Every structure is written in C-alpha cells, then in structure tokens.
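>>> missing the sequence, but the structure's below:
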C-alpha cells in the first residue's frame, strides 16, 4: 500500500511539474523535443518487432 501511495504522489508531482515547465517557451520546446524522440524510439521498436515477426512467419 505504501508503494502505491508513493506512485500516486510521484504521478501528481510529475503532472504538476510538466504543466509548470510547459508554461514557458523553452519548457514547451523541451517537452516537444522529448515527445519527438519518444515517438521516434517507439516507432523504431514497432518497426523492428514487425520485421522480426514477418521474418519468423516466413513472409
């Protein structure tokens, strides 16, 4: 139960911090760059997974 409380507090602090950072132009640019890099990474993982899946299926 204690771990769940710490998780919830961490999420609340993270959301609050992200909103405060997003208010400034530099902060918004930083969060946008993080979002772009995250999308690139997840797209690369998805492409790799799909390629390996096709390879294993013999397609």
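That came through, no problem. Just so you know, these numbers come straight off a predicted model, no measurement behind them.
>>> only C-alpha atoms for contact and neighbour calcs from this point on.
Fine.
>>> Which helix runs longest in this protein?
helix 25-57 (DSSP state H).
>>> Give me the contact list for stretch 9-27.
28, 31 (Cα atoms under 8 Å, 6 or more residues apart in numbering).
>>> for comparison:
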C-alpha cells in the first residue's frame, strides 16, 4: 500500500510540474514537439497496421483461391 501511495504522489507531482512547465514558452514548445512526435508515431503505427492487414488479407484470398481450384 505504501508503494501505491508513493506512485500516486509521483503522478500528482509529475502533473503539477508539467503544468507549471507548460506555462513557459520553452515548455509550450517542448510539449508541442512531444505532441507532434507522438501523433506522427501513432500515424506510422496505424499505417503499418493497415498495410500488414492488407498483405495478410491478400495472402488469405490467394490461399482460398488455390484451395477452391484444388477442389
């Protein structure tokens, strides 16, 4: 329980410090850059997922066609 309390205190302190840093111009630039990088990363992961899903669907379709031809 003591570890959980310190965990919650750490999260609260982190949010308070981040809020204070975000009030400065350098802090705004930092968090804007961090937000952009996180968005770009998420978009890249989503794009990779969609491409891989399309590849797998194409392979499955080919396999289904091959099985149908064999029948």
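Okay, I see it. Given the structure is predicted, the values throughout are model-derived calculations rather than measurements.
>>> average offset between the longest helix of structure 1 and structure 2?
In the superposition against structure 2, helix 25-57 of structure 1 averages 0.6 Å from its aligned positions (mean Cα distance after the TM-score superposition for structure 1).
>>> Would you indicate which residues of that helix are buried?
Neighbour counts using 16 or more other Cα atoms under 10 Å place residue 28 of helix 25-57 of structure 1 among the buried residues.
>>> quick check, distance from it to the centre of its chain.
How far helix 25-57 of structure 1 lies from its chain's middle: 9 Å, per Cα atoms, centre = their mean, to the nearest Å.
>>> what stretch of structure 2 does it fall on?
Per TM-score structural alignment, the counterpart of helix 25-57 of structure 1 in structure 2 is residues 25-57.
>>> Check the secondary structure at residue 21 of structure 2 for me.
Following DSSP: H, G, I helix; E, B strand; the rest coil, we place residue 21 of structure 2 in the helix state.
>>> measure the spatially most central residue of structure 1 to residue 17 of structure 1 for me?
What sits nearest the mean C-alpha location of structure 1, by Cα atoms, centre = their mean, is residue 38, with 5.4 Å. Remark: distance between residue 38 of structure 1 and residue 17 of structure 1 (Cα to Cα, to the nearest Å) = 19 Å.
>>> What of residue 31 of structure 1?
Distance from residue 31 of structure 1 to residue 17 of structure 1, by Cα to Cα: 11 Å.
>>> mean deviation of the host helix or strand of residue 17 of structure 2 from structure 1?
In the assignment (DSSP states H and E), residue 17 of structure 2 maps to helix 2-22. For helix 2-22 of structure 2, the mean deviation from structure 1 after alignment is 1.9 Å (mean Cα distance after the TM-score superposition for structure 1).
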